[in-house]
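[1] give me a 3D structure for the following:
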Amino acid sequence: MRLILVGILLGLVYSCGATISGPFLFWGHHKVSSLQAQALVEASSREQPLTQLFREAKAVVVFVRNTTSRLEGIKYPKFQNLVKSGTWTYLPERRLIAEPFGYNANIEVISLSGHGEEDDAEIVTAYNDALRIYGNGEVLGILASREEEAHFLAKRETTEEEPKKTAEGPPADVAEETEASFIYVAEGNKAVLSLNGPPELRLTNETLRLEEHIKQITFDDQHAKGYGRLSITFMHSGEKCTLRFKFSLARGTWIGRNVAVEHNELKSVLLARGDDYTVPSAPLGFSNRCSANDLSFNNPNKNETLQSLIVSDFQVQPWLNGRKEFGEVYDCVGFISAPILSGLFVVTLLLGILGLGISAMLSMHTPNRFESSRSKQLTFTVQE
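    The predicted structure is shown next:
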């Protein structure tokens, strides 16, 4: 009887697992961060980190949403605080290379109702219950979605009549195929830009969230001239918006200098704002990653309609040269920090004390003459 019950439960688990799709949000376990740089790795290499994570977690809690729409932090404040308080990562793909079912015995699948406040409270409550049983850092949380249509969309304007084909090619009003993801790989794996969310183009009176992009992404490699351009064309409300990220190359190091923006009839060059650590740069063959701060490209002319472009939690590498994975990572964390300064101060103080001690020992001299009974006689004076 017990075997029959276990079989039924496993069947339910597998049936739930077969209906989930991306995008996915992982949090809670300390090894979740290792999944962040796996965007361009081959399928065979990506499977091992996932299966290892599923096995090492003491428990896995899978929350299934009814939609793949964007999860707004304003509507889920409790869940947002829960995720940001620890390690987390976002996987925009539709399918996981490996699913947790079958790799972990303690899996709970929770279907969400679709109401913001109810889902927010249910996620936090269920996850905290698992933490009380298995301990902090031992529970892997996964937010997924139910099976829906693919994330590849072929948009076209709806008209009363079917557009007529011409001898030159397809109808002119059929838009190019677009993709809703935040990983932008240039043709031939020449360059790659990976984000945690869509870029935000800020105009004078509105902000455009560039979520869908045309799948044809190019990288203009002008290595001999010392620069390269990563061009990405987005579709927003049926209108094109092209971003051309320019990277300069000097003495074996690339630097992200600016981005040229074309939206409708507006054209402008936005300059990267920041210091040596926040502006993306790395030696050739290395990638740059920053999850601590947003990267801002600002318009030097304040009177222009195009104000700025914001990208968050990015990893970028130009001149990828056909590789299928990121190079070694340079991050935006500077060398000088409060703990390092404290350590340097203590070391300097100890070295100063040691130097004074050595100096005092070196200043000591032994006497060059010694008095004895032969060199100095004792005399007495007798008075009569």
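[2] only C-alpha atoms for contact and neighbour calcs from this point on.
    Will do.
[3] just the helices in the stretch 101-250 of the chain please.
    116-134 (DSSP state H, counting those that start in this stretch).
[4] now do the strands in it.
    According to DSSP state E, counting those that start in this stretch, the stretch 101-250 of the chain carries its strands in the segments 107-111, 139-146, 152-153, 178-180, 183-185, 192-194, 200-203, 207-209, 212-214, 218-222, 227-236, 239-250.
[5] distance to T89 and mean neighbour count for these - can I get that in CSV?
    Formatted as CSV, those follow (distance: least, Cα to Cα, whole Å; neighbours: other Cα atoms under 10 Å):
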stretch, distance to T89, mean neighbour count
strand 107-111, 19, 17
strand 139-146, 10, 23
strand 152-153, 22, 14
strand 178-180, 18, 20
strand 183-185, 14, 24
strand 192-194, 12, 24
strand 200-203, 20, 17
strand 207-209, 20, 15
strand 212-214, 21, 22
strand 218-222, 27, 18
strand 227-236, 24, 21
strand 239-250, 25, 19
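[6] possible to save those as TSV with distance to I340?
    Output for the strands of the stretch 101-250 of the chain, formatted as TSV (distance: least, Cα to Cα, whole Å):
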stretch	distance to I340
strand 107-111	42
strand 139-146	32
strand 152-153	48
strand 178-180	42
strand 183-185	35
strand 192-194	30
strand 200-203	35
strand 207-209	39
strand 212-214	42
strand 218-222	39
strand 227-236	35
strand 239-250	30
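[7] closest to C290 out of those?
    Taking Cα to Cα, strand 192-194 is the member of the strands of the stretch 101-250 of the chain nearest to C290, at 10.8 Å.
[8] so which elements touch the closest one?
    strand 183-185, strand 314-317 (3 or more Cα pairs under 8 Å, 6 or more residues apart in numbering; DSSP states H and E).
[9] R146: which of the ones you listed is closest?
    Proximity to R146 (Cα to Cα) singles out strand 183-185 among the helices and strands packed on strand 192-194, at 21.8 Å.
[10] ok, V259 touching S248?
    No: proximity of V259 to S248 does not meet the contact threshold set by Cα atoms under 8 Å, at 11.7 Å.
[11] run this one through as well so I can compare:
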Amino acid sequence: MYFKSILLVSTLTFCYVNGAVLLWSNNKFADISPLRGFSDENLEDLVKKMGYPEVTVYKSSFSLLPELEVHLNGYYTAYNPNGDISTENATEISGQDLSLLETKQRFDLAGEGSVLSVLVLPNGRSKREVTSGSSTTETSPTTAKGPVLYKGKSKKDIYTLLYSSQPLLLRTSSNSSNLELGQSTMVTVNTASKDPITKLFVKVRVGEDNNDLMVLQFFFVWSKTYWSLKAVNLSSLTANYSANLNIVNQFSVPAHFSYHCNGVTVFADTTKTTELLIYDMQVQIDSKNGAFDDAYDCVDFMTVPIWSGLFVTALLGVGLIIALTAISEIKTMDKFDNPKTKPLVITVAE
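    Here you go, the predicted structure:
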């Protein structure tokens, strides 16, 4: 197989080049010569020729290639050992993240859009320096009960943020179970150039021993200059479980604003048997500095108590106006009050 041959080439040449690039897509793309360099400009030209597909850039070590082979069946692939792709905004993956990658690709293949994935493989020396310590994308299992922030960055340095004051709660009425979803171990953002949908992928550890892995896929939809959070798909990587949940209370927020809502935001399926609860949620998909911008609150500006107060004030104001108008219409006899005029004489007959 071609893919197996490139694995051998990679092991022989990675010490002499700056890096290598592996590409795969669900649509056929132009041949990439392994004898020429492949830079960011070449990647931009390829994206343009493919009609601007949804592009995701990863980075990893050469040791991941044998494990990755089984996940590329059915894809069009290409390999270039002389790659020079910027990895500043790439998502670093390890062998433990292949399950998340497999889940994400399963969602992509089910859709109709074109997808292009790029894996950058730096040279062996620099990669050993990076992996000698702890991974930057993997966090140790945690059972913290505090706030949760999911933060991902797209290729264009645009951040997608989702905050909850408590760990998310997955509640299933069919088996009367409650599952807390805390801090993430990996977050990726996918935004296609001509696709109004932005996808936020979050992998979290769940369960008492943190052995179960759950993938949350949040769907954000753009409508002109407004965006909204429509749904979330849940998929367990260690158990045969998945669910598609829609947000109960719809909202729409202008660009460059965040959305905030005190209390509980609920995502539920059509039968209301599975619910995902987010506490005091604040979310934004177009943050430029990695922090929330001014927030649109879910509580309307004119609430019921405000309307009640305005109604009572209006009634009192109308009554005051009527009283002042009635007083102004009273006419007195000025003759009795003017001392310069002849006084009025009234004779009384006995």
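[12] TM-score for the pair, please.
    The TM-score (TM-score structural alignment, normalised by the length of the second structure) is 0.46; 192 aligned residues with a Cα RMSD of 3.5 Å.
[13] re the thing from before, could I get the helices and strands packed on strand 192-194 of the first structure as CSV with distance to A130 of the first structure?
    Putting those into CSV (distance: least, Cα to Cα, whole Å) gives the following:
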stretch, distance to A130 of the first structure
strand 183-185, 32
strand 314-317, 31
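[14] list the contacts for I247 of the second structure?
    For I247 of the second structure, the contacting residues are 229-232, 265-268, by Cα atoms under 8 Å, 6 or more residues apart in numbering.
[15] how near is Y2 of the second structure to Y79 of the second structure?
    Distance of Y2 of the second structure to Y79 of the second structure, given as Cα to Cα, to the nearest Å: 10 Å.
[16] do D45 of the second structure as well
    Distance from D45 of the second structure to Y79 of the second structure, by Cα to Cα: 16 Å.
[17] tell me where the stretch 251-350 of the second structure has helices.
    Assigned by DSSP H, counting those that start in this stretch, the stretch 251-350 of the second structure shows helices spanning 304-328.
[18] tell me where it has strands.
    Using DSSP E, counting those that start in this stretch, the strands found in the stretch 251-350 of the second structure span residues 253-254, 258-260, 264-268, 274-279, 282-287, 295-297.
[19] looking at D45 and Y79 of the second structure, which is more packed in?
    Using other Cα atoms under 10 Å as the criterion, D45 of the second structure and Y79 rank with Y79 on top: 24 against 11.
[20] so where does the more buried one fall, helix or strand?
    strand 76-80 (DSSP states H and E).
[21] and for T253 of the first structure, nearest residue in space, chain neighbours not counted?
    P283 (4.1 Å; Cα to Cα, 6 or more residues apart in numbering).
[22] isn't the one you found right up against G256?
    No: applying Cα under 8 Å as the test, P283 of the first structure and G256 come out as separate, 12.0 Å apart.
[23] so between these two, which is more surrounded?
    Ranked by neighbour count (other Cα under 10 Å), P283 of the first structure and G256 place G256 first, with 23 against 18.
[24] close enough to count as contact, that one and L249?
    No: using Cα under 8 Å, G256 of the first structure makes no contact with L249, being 9.2 Å away.
[25] L249 of the first structure versus the residue nearest to T253 of the first structure, what's the distance?
    Counting by Cα to Cα, the separation of P283 of the first structure from L249 of the first structure is 9 Å.
[26] any chance you could map the helices in the stretch 51-200 of the second structure?
    65-68, 98-110, 124-131.
[27] which strands and helices sit next to the longest one?
    Spelled out, it's helix 98-110 of the second structure. Using 3+ Cα pairs under 8 Å, 6+ apart: helix 98-110 of the second structure touches no other helix or strand.
[28] which helix runs longest in the first structure?
    If you go by DSSP state H, the first structure has its longest helix at helix 338-362.
[29] please report how far S5 of the second structure lies from S258 of the second structure.
    49 Å.
[30] which of the two has more residues huddled nearby?
    Higher neighbour count among S5 of the second structure and S258: S258, with 23 against 9, using other Cα under 10 Å.
[31] wait, that one touches S228, no?
    No: between S258 of the second structure and S228 there is no contact under Cα under 8 Å: 10.2 Å.
[32] K151 of the second structure contacts Y159, doesn't it?
    Yes: with contact defined as Cα under 8 Å, K151 of the second structure counts as touching Y159 (6.8 Å).
[33] tell me which of those two has more neighbours.
    Remark: of K151 of the second structure and Y159, K151 carries more neighbours, 23 against 20, as counted by other Cα under 10 Å.
[34] can you pull the contacts of the more buried one?
    K151 of the second structure is in contact with 159-162, 187, 290, counting by Cα under 8 Å, 6+ apart.
[35] return the members of these classed as buried.
    For the contacts of K151 of the second structure, a neighbour count by 16 or more other Cα atoms under 10 Å gives the buried set as 159-162, 187, 290.
[36] just name the closest of those residues to R106 of the second structure, please.
    Closest approach to R106 of the second structure among those (Cα to Cα): V187, at 16.9 Å.
[37] now that closest one. Nearest residue, chain neighbours left out?
    V202 is the one closest to V187 of the second structure (Cα to Cα, 6+ apart), at 4.7 Å.
[38] and that neighbour, how far from E67 of the second structure?
    22 Å.
[39] these two: which has the busier surroundings?
    Taking other Cα under 10 Å, V202 of the second structure and E67 do not tie; V202 has more neighbours (22 against 11).
[40] quickly find the element holding the more buried one.
    Per DSSP H and E: strand 197-206 holds V202 of the second structure.
[41] so what touches that strand?
    Taking contacts as Cα under 8 Å, 6+ apart, the residues outside strand 197-206 of the second structure that touch it are 100, 104, 141, 150, 152, 160, 179-192, 211-222, 285.
[42] are any of those residues buried, and which?
    Those of the contacts of strand 197-206 of the second structure that meet the buried threshold are 100, 104, 141, 150, 152, 160, 180-192, 213-222, 285, by 16+ other Cα under 10 Å.
[43] how close does the closest residue to I247 of the second structure other than its chain neighbours sit to L245 of the second structure?
    With sequence-adjacent residues excluded and distances taken as Cα to Cα, 6+ apart, I247 of the second structure is closest to F267, at 4.2 Å. Separation of F267 of the second structure from L245 of the second structure (Cα to Cα): 5 Å.
[44] mutual contacts of those two, please.
    Counting by Cα under 8 Å, 6+ apart, the contacts common to F267 of the second structure and L245 are 231-232, 275-276.
[45] please identify which pair of those residues lies farthest apart.
    So, the shared contacts of F267 and L245 of the second structure by Cα to Cα: farthest apart are A231 and E275, at 11.6 Å.
[46] more neighbours: those two, which one.
    More crowded of A231 of the second structure and E275, by other Cα under 10 Å: E275, with 24 against 19.
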